[in-house]
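Student: pasting the structure only:
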């Protein structure tokens, strides 16, 4: 009786201990899961924080480049100094500076130092604006007409708060007297701010206030056009052959390994290849969108091939089997069924590779796109710049005003990439099918 009463209590104690261990194990496992989720949230928060810090710094430095200041001043077209036959030969900068000094009641010295200082407040664009006005309206000679011209880069930075009167005079490019003149012109209502349309309608320039990104944007667009026309057909065709038609063997495996390795090759190697192959051997125009597009096409090919093959692998085998069972040939199965179903992934990979090529700088520097190109390209063989190389050039410029335009060009480049990635997402959703 005693043994029968005691025996059942032993298994119960063991089960209770086992249950306690299970509960403790579950508690530890749930704690690990909570910690893992916390680590993930912290990692995401840290990444988002760094991204916001980067974007905030770029917008803080670059937003001032999207507006500029102009000065509107009445100019007397002195017949004794304005050349009616050739207005471009007239020194309008000195003419306006002397009249502006007289308007402010400032007496110049014999050496003309104050006139030179006043000329430094106006952009060199002033002479072209005034000459064009006289060329179109010769009757203005002998009359007074208002001329609106951009301020110089230093004067523009002063009104943007980038140059302060409190800074020691030896550490700024504007003297106290020039700052006084700017304040008086501002008080007289001669200075106005406006949207800086020149940033988007002009090419590069040695004058920061006249520099724009249009030439670089067109150059980048032409390069991407060449890249797409070459890389997309070759990349998709190579992926289709390797995935659907090529016999599996050592040669195919060797090709696949080399393609994967090429995707990891530094971009500067492609620049060296383009310099040796397209410029030194084929003698194609240096710093042209044609050469840039060819180099970027070589760099984008591995990525497009890998993305296309992954998309083809994601198509269920039943699709191919059903098409073959209905009497379709291998080629018909691939081009009528497999490839259309894989197109969302193919388009996504292609556009992402194009966006990646858009931001590359090292290959472009090696093929000569680091040079100063002031005009707007009109063909694939003309020298041009690109947004990444323009950012590199402006950031290394000595003028302080180029730094704000560097950040503005980065914003334009980021907007370009966001548009391309948004297009990839929309195309994927448009053509995506579920099975």
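Tutor: Yep, it's here. Since the structure is predicted, the reported quantities are computational estimates derived from the model, not experimental observations.
Student: use CA for all of it now, contacts and neighbours both
Tutor: Noted.
Student: so residue 255 is in which element?
Tutor: According to DSSP states H and E, residue 255 maps onto helix 250-262.
Student: could I get the buried residue list for that helix?
Tutor: 256, 259, 262 (16 or more other Cα atoms under 10 Å).
Student: and stretch 284-291, by the same measure?
Tutor: For stretch 284-291, the neighbour count (16+ other Cα under 10 Å) marks 285, 286, 287, 288, 289, 290, 291 as buried.
Student: put this next to the previous one:
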């Protein structure tokens, strides 16, 4: 009896150690996850604010001819406003530094204002325009003033002009709506994620419309109708293997089949959705088959016992009960597709796209590829843009996974 008690105590201690190891693993995972979120948020939260400069611009009627407003020299009006504020700036080098205090997009913003307010031509207006990205970095504290002038992009005279702007109340930080309403740009202060988000939306629509019905149909056939023989075993093994294939292989397949063989256009959501469909199908098939297996055999036997055909049994009884699990697997597959970059690089969705895509065949990029492009840019301002875009992508992924958990908890049945 003592030997049995000693063995029992040893097994209890082993069980406690095993539970402790599991708890430690979960805690370490949570620590790494929190560290990741904090690191990204610390670099990216400032991108949701943008520095603006207030300019007093004389809308000279000699320059702004009502008949040719589209061809007027708006950039010259912006430069003249800056020159009037600092008349002591006379050399060409200093003027170039002064004019670089505001974004190149200020001229386009002024053009939009004049087109909507033509009655203001001839008067002096006050307009807030985005500051240059280097000025924005100074205001946000990302460029240190105590660094020697030769080692920073903002020169000493520009720092003095920034101080004068601040003393005159001409600097203001506002919520960066451009980040959510604009496409990509070479100028960090004008770059946004709307084009990438729209491209991701169109790509996922194509992926969902193709992968869900095909995946569910394949799972239903393999689980309910396919004969159990060598061929179905080979198909099942290959589906499981395809789920572990690196995603870039699907990109190479899409490049060879959809672009080279079928001649579809490059860098469009249609091709991106087709490639991601190939990548997502194994995940959806496996999840759907698991959901079908979870339905008790008694449901099938009862339906067949009252005279239902095998098709009626599947469509009217088994499939509705398995649908919540299928939806969960589909959402997880869509979340995986949303975060993919490598296969889309192979089909040309890494291009620099400024315009917002308006359809499935318009050139576009997706959010992970946009992050990849910004991360490769040398400007300091693109670092915060990259982190902010990662925060948006993580928010989408967390939302999709939370939705999958919610649907599973809400509709699952305990047998």
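Tutor: Arrived safely. The structure presented is a predicted model; accordingly, all values stated were derived computationally and were not measured.
Student: may I have the TM-score of the superposed chains?
Tutor: Superposed pair, TM-score by TM-score structural alignment, normalised by the length of structure 2: 0.96. Supporting alignment: 415 aligned residues with a Cα RMSD of 1.6 Å.
Student: so what corresponds to residue 188 of structure 1 in structure 2?
Tutor: When structure 2 is aligned by TM-score structural alignment, residue 188 of structure 1 is paired with residue 168.
Student: what's near enough to touch its match?
Tutor: By Cα atoms under 8 Å, 6 or more residues apart in numbering, residue 168 of structure 2 lies in contact with nothing.
Student: repeat that for residue 274 of structure 1.
Tutor: 291, 294, 295, 363, 367.
Student: the lengthiest strand in structure 1 vs structure 2, mean deviation?
Tutor: Counting residues, the longest strand found in structure 1 (DSSP state E) is strand 67-76. Compared with structure 2 after the fit, strand 67-76 of structure 1 shows a mean deviation of 1.2 Å (mean Cα distance after the TM-score superposition for structure 1).
Student: what's in contact with that strand?
Tutor: 96, 99-100, 141-151, 156, 159, 190-196, 209.
Student: try stretch 106-120 of structure 2
Tutor: Here stretch 106-120 of structure 2 has contacts from 59, 66, 69, 70, 74, 75, 78, 121, 127, 129, 130, using Cα under 8 Å, 6+ apart.
Student: got it, and stretch 365-373 of structure 2?
Tutor: Applying Cα under 8 Å, 6+ apart, the set of residues contacting stretch 365-373 of structure 2 is 193, 195-200, 267-269, 338-341, 344-345, 349-353, 386, 389-390, 393.
Student: can you tell me the element the alignment partner in structure 2 of residue 340 of structure 1 falls in?
Tutor: Alignment note: residue 340 of structure 1 maps to residue 320 in structure 2; criterion TM-score structural alignment. Per DSSP H and E, residue 320 of structure 2 falls inside helix 319-338.
Student: counterpart of the next helix or strand after that helix in structure 1, which residues?
Tutor: With elements assigned by DSSP H and E, the helix or strand that comes after helix 319-338 of structure 2 is helix 342-346. Aligned using TM-score structural alignment, helix 342-346 of structure 2 spans residues 362-366 in structure 1.
Student: if we can go back for a sec, which of the contacts of stretch 106-120 of structure 2 sit farthest apart?
Tutor: Largest separation among the contacts of stretch 106-120 of structure 2 by Cα to Cα: 66 and 130, giving 25.8 Å.
Student: in terms of neighbours, single out the busier of these two.
Tutor: residue 130 (27 against 14; other Cα atoms under 10 Å).
Student: can you pull the contacts of the alignment partner in structure 1 of the more buried one?
Tutor: Matched to structure 1 by TM-score structural alignment, residue 130 of structure 2 sits across from residue 150. Counting by Cα under 8 Å, 6+ apart, residue 150 of structure 1 touches 68, 69, 70, 71, 122, 123, 125, 126, 209.
Student: buried among the residues you listed? Make that a ChimeraX selection.
Tutor: Under the burial definition 16+ other Cα under 10 Å, those of the contacts of residue 150 of structure 1 that qualify are selected in ChimeraX by:
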select :68,69,70,71,122,123,125,126,209
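Student: which of the contacts of residue 150 of structure 1 sits closest to residue 201 of structure 1?
Tutor: Closest approach to residue 201 of structure 1 among the contacts of residue 150 of structure 1 (Cα to Cα): residue 209, at 12.6 Å.
Student: quick revisit: mind checking which of the contacts of stretch 106-120 of structure 2 are buried?
Tutor: 59, 74, 75, 78, 121, 129, 130.
Student: was I right to think the first one contacts residue 123?
Tutor: Yes. Distance between residue 59 of structure 2 and residue 123: 5.7 Å, which falls inside the contact criterion (Cα atoms under 8 Å).
Student: for burial, what's the neighbour tally of the aligned residue in structure 2 for residue 407 of structure 1?
Tutor: Counting by TM-score structural alignment, residue 407 of structure 1 lines up with residue 387 in structure 2. When neighbours are counted by other Cα under 10 Å, residue 387 of structure 2 registers 23.
Student: contacts only, for residue 387 of structure 2.
Tutor: 40, 41, 43, 44, 45.
Student: please identify the helix or strand for it.
Tutor: helix 381-411.
Student: got it, and residue 156 of structure 1?
Tutor: Per DSSP H and E: helix 153-159 holds residue 156 of structure 1.
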